[in-house]
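K.L.:
Need the 3D shape of this:
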Amino acid sequence: MATPNGEPVAASSHPSPYSSSPVAAASLARDLSEYLLYAQFDDDDSGSETEPSSVKLAVGTPDVSMASSYRRPSITAVGPRPTVLSAARLPEGSRLPKGGWEAVKKDERSLLRDNHVLPPKPSVAGGLTRLFSRAGAREDEPAAAAAAPTETSALLGGEEPQAEAGIAKQWEEAVLSGKIQTTWRREAKTIGRYSRSLIVTFILQYSLTVASVFTVGHLGKVQLGAVSLATMTSNITGYAIYQGLATSLDTLCAQAYGSGRKKLVGLQLQRMVYFLWVITIPIGIVWLSAGAVLRRVVPDPELGDLAGKYLKILLIGAPGYACFESGKRYLQAQGLFNATLYVLLFCAPLNALMNWLFVWKFGWGFVGAPIAVSITDTLLPLCLLLYVRFVDGMACWNGFTYHAFLNWGPMIRLALPGLLMVEAEFLAFEILTLASSYISTTHLAAQSVLVTLTSMTFQIPFPISIAASTRIANLIGATLSEAAKISAKVALVAATIVGLLNMVLLSSLRNFIPQLFTDDPDVIEMVANVLPLCAAFQLFDALAANCSGILRGLGRQRIGGWTNLFCYYAVSNSNPACGILESKG
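P.N.:
A predicted model of the protein is given here:
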């Protein structure tokens, strides 16, 4: 095993943080053994990677150049409370995605400069000083000749090739000698850089739901309550299933990509799409019959009828949504994390425009909202397809093949745990919506507005927690525990600031915000009365999210998982029943 510069790396006694999943490894081995003879899977990797083809990630060598510094936790479900599962773990010998080694080297050089292991980066002022000093000493021709650029000089003031070749060795020596330290400013900048695109992505994706609530809410509280009821049903019986099952691709696609057989990534994508389309059949049966079921579950029959109509139209876009969830993982396995952001930057504003056009401009009323959502769900995978075809990602596409209908067992076994985790997260919050429908339509409409608001504010601290978990995991992987402590403190301070800002926003605008969602005075009054309570827990919500991120970075997800399970089901969901009894009494 070697570093990027070909230097040997000693094996470590520490367990690898990127150990392979046995199920995924067996699946990959079977794919390779069965399909390796086919030309379509015989990859030519020459020139496709920026790092040397011989570069591998050594098992248990965390001091090798912070090799995970480019990674993001990619297994995320977007809902009332997005869920992060364990990040995809690459097997021994995995290659870094495109641009990975450049990001690693940049991080190394920056930290080495800050800790005075490397000389500071040349500045413009320093360059001018040297220029004028040379101009004033032209008579000293030998000195001028020595300072003149040569064929090996860096064009933009970067390191010489010889210096660049020794970065990995200097980094390893500095880490082992304890010279690498970080600062609050550096960690704040790093977490901010990691989280800014994530915040935009999460807000844009959640805006697809907000747009329907926003436009339909002004039709009346019955319509607003029906949208909330339909969204609850679609999340529990459809979207959570798609997102949970698709999480297996974060392991399978990453391992296929890491093996060097990139075409197998496209094979895993096709398998999951076909599998989710098969799952769409029972989901469709549930959605088509949801109206009749909801009429018997909720007290107001009109709510059940409207929610059932919403779900029937929403079913049109379900196959597209399944493709989108699979396509995201296909691109993320290649390190193309911004592809989803670019797609949402186009589709989210278009979704809001279609909601306004269909509901109000064209006069379609309530049915206009699910039509807009269905069109958006269909456009999302098409836009991803255009990105792959014309921007990046085609290197892993193998063309359509019948092999995608084989070897489904490992994929399903990996998908079921992700399904259970995401489903539990969705169900915990959707129970509140169902419980509020038993009080009155006004309570259900108010619940819809409150959940939308608090979920939207959560889309800021949650991406920060993802960035914090990534950064902390990177630093611990590089054996920089003190730096990881500083990063954790910075994340908690950032969460406190965001929580306080959300608290001030909701409390100060409590009489104005409800009017954006509905014109019903009873709903507005109820939301305004409850918003101060929602504002009060914003600080603790943000802190809890980032504490979970720190636990993920430490690899202690089990602690956070059991804590959330107890709080959601033993504490939180006991309160709605008490509220209903008090209201009935």
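
K.L.:
For the rest of this, base every contact and every neighbour count on C-alpha atoms.
P.N.:
Fine.

K.L.:
Quick one: the helices in the stretch 151-300 of the chain, in order.
P.N.:
Per DSSP state H, counting those that start in this stretch, the stretch 151-300 of the chain carries helices over the ranges 161-165, 167-176, 184-216, 221-234, 240-246, 249-258, 263-288, 290-297.

K.L.:
compare with the first, here's sequence two:
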Amino acid sequence: MAMDDSKGPLLVSNGEEREDLGLVKEFGEESKRLWKLAGPAIFTAICQYSLGALTQTFAGLVGELDLAAVSVENSVIAGLAFGVMLGMGSALETLCGQAYGAGRLRMLGVYMQRSWVILLTTACLLVPIYVWSPPILKVFGETTEISNAAGKFALWMIPQLFAYALNFPIQKFLQAQGKVIVMAWISAVVLVEHAFLSWLLILKIGWGLPGAAIVLNISWWLIVIGQLLYIFVTKSDGAWNGFSRLAFSDLFGFVKLSLASALMLCLEFWYLMVLVVIAGRLPNPLVPVDAISICMNINGWDAMIALGFNAAISVRVSNELGSGNAKAAKFSVVVVSVTSVIIGVVCMGIVLATRDYFPHLFTTSEAVAAETTKLATLLAITVLLNSLQPVLSGVAVGAGWQSIVAYINIGCYYIVGLPAGILLGFTFAFGAEGIWSGMIGGICLQTIVLVAITSITNWNKEAKEAESRVRKWGGSAAEQ
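P.N.:
Model prediction:
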């Protein structure tokens, strides 16, 4: 009996050890699958974000007004358009990802064409915002000088708007199939071209803002053309079968899902961009606007890492749900959450360690650099929070929860966070730091709510809904 008693716990221990080793192995395998998608997606996102960021950096070397003009146009006017286009294009993450997981490959090309029709129409509707941007910016409190300069730059950037309309559906189409390497190569080549031409036209030749606009437009259209050539030449392994009249069918339902996606992502994307607008209402706004713009620039680069994981987890969740594998979808969410938080902690440490140095990379003004250093602690906190929050949004897109998350964003961001920021910034006179601190509270609340929702989700039910969604969006018609 003694021998049996002594062996019992040992067997249990060995069983638990084997189970733990199996879990570690499974975690590692899922990490490899995520990084295979997230690595190139992060690189692509950083390259594409760096187009605007480099333009902003070169403009800052020309002068404070040029920096403010590019910053406000990038953050407010182009930022609004970017949010709308990215959001509406994100409907394809749900549909293409789940269709690919279900083996309905030919549907992907039809979905992309439907998204082109919707986004190009939306781009035409957004053109008046570019044309009338000076009075719009003045309504939101920007000075006449900054509004007029940003408005002139916005007019020159209208071609970029239509590049967005084509680019985001193409990206979602390729991401759903895991074809992320080709996007990374195209973006890298364009970034090198962009850096050289920016230096040449903005600084060397001295064209200033017109030169910045020319280079930025050319770069975005080169990305679109490069990706289209890849799709048309390779046929994307059967996902592209040429232009089809099916692109104009079921548009109403497609618009409805696209609008839900746009609302969800726009409410997130615009939230911190509002900081630049509100800062324009502070006394002597040029310095705080420039300082916050630099911080948003850094935050934007960091957010590209989270955006890469956003794309990866969206593909993983949608593919697994589309193939009916609920357990794999749930485990993928756990793996990506742990990974992104670790990266967020590292990035937070980097911001804090370099807060006295990085502002000088973006401005020659000592006043702007000093104000940026003051805001670095808030930037570090935001970087940490933004490591997890976009990933959870990617889970929502992959599962098709866009409408639910849109309501959460309205409550957390615009009913809680934004009023708190205005109260701290103006009523309690904490300035830019107060505005940002209040808005961080909204991000915290939204992250907590998304964690709770993800934790209680019935993934088997989500897999069944994915199967129903694939049938609903014209599977049989597309196959014909």
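
K.L.:
Now the TM-score, please.
P.N.:
Scored against TM-score structural alignment, normalised by the length of the second structure, the superposed chains reach a TM-score of 0.72; 407 aligned residues with a CA RMSD of 3.8 Å.

K.L.:
on that earlier part again, I'd like to know which of the helices of the stretch 151-300 of the first structure lies nearest to Ser507 of the first structure.
P.N.:
Across these, Ser507 of the first structure has its closest neighbour in helix 184-216 (19.9 Å, CA to CA).

K.L.:
and the alignment partner in the second structure of Cys347 of the first structure, what element?
P.N.:
Aligned against the second structure by TM-score structural alignment, Cys347 of the first structure finds its counterpart in Val190. Element membership for Val190 of the second structure, per DSSP states H and E: helix 181-198.

K.L.:
Now that helix: buried residues?
P.N.:
Buried positions in helix 181-198 of the second structure, judged by neighbour count with 16 or more other CA atoms under 10 Å: 181-188, 190-191, 193-195, 197-198.

K.L.:
Mind picking the one among the residues you listed that's closest to Ala41 of the second structure?
P.N.:
The closest of the buried residues of helix 181-198 of the second structure to Ala41 of the second structure turns out to be Ala184 (CA to CA; 7.0 Å).

K.L.:
Spatially nearest residue to the closest one, not counting backbone neighbours?
P.N.:
Thr44 (4.6 Å; CA to CA, 6 or more residues apart in numbering).

K.L.:
which residues does that neighbour contact?
P.N.:
Contact partners of Thr44 of the second structure, counting by CA atoms under 8 Å, 6 or more residues apart in numbering, are 183-185, 187-188.

K.L.:
now these in CSV, with distance to Ser323 of the second structure?
P.N.:
Below are those laid out as CSV (distance: CA to CA, whole Å):
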residue, distance to Ser323 of the second structure
Met183, 25
Ala184, 27
Trp185, 30
Ser187, 31
Ala188, 33
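
K.L.:
Pick the one among the residues you listed closest to Ser468 of the second structure.
P.N.:
Met183 (30.8 Å).

K.L.:
Apart from its neighbours in sequence, what residue is nearest that closest one?
P.N.:
Thr44 (6.3 Å).

K.L.:
To which residue of the first structure is that neighbour aligned?
P.N.:
Checking with TM-score structural alignment, Thr44 of the second structure has Thr201 as its match.

K.L.:
Quick check: that match vs Arg109 of the first structure, distance?
P.N.:
Thr201 of the first structure sits 30 Å away from Arg109 of the first structure, taking CA to CA, to the nearest Å as the criterion.

K.L.:
From Leu246 of the second structure, how far off is the nearest residue to Glu467 of the second structure once chain neighbours are set aside?
P.N.:
Distances taken as CA to CA, 6+ apart put Gly322 closest to Glu467 of the second structure, at 6.0 Å, once the chain neighbours are dropped. For Gly322 of the second structure, the distance to Leu246 of the second structure equals 22 Å [CA to CA].

K.L.:
about what we covered before: with distance to Val498 of the first structure as added columns, please give the helices of the stretch 151-300 of the first structure in CSV.
P.N.:
What follows is the helices of the stretch 151-300 of the first structure, written out as CSV (distance: least, CA to CA, whole Å):
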stretch, distance to Val498 of the first structure
helix 161-165, 40
helix 167-176, 33
helix 184-216, 12
helix 221-234, 27
helix 240-246, 28
helix 249-258, 30
helix 263-288, 37
helix 290-297, 38
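
K.L.:
Looking at these, which is nearest to Leu581 of the first structure?
P.N.:
Per CA to CA, nearest to Leu581 of the first structure of those: helix 290-297, 17.4 Å.

K.L.:
What's the average distance for the closest one when superposed on the second structure?
P.N.:
By mean CA distance after the TM-score superposition for the first structure, the fitted helix 290-297 of the first structure averages 3.1 Å away from its aligned residues in the second structure.
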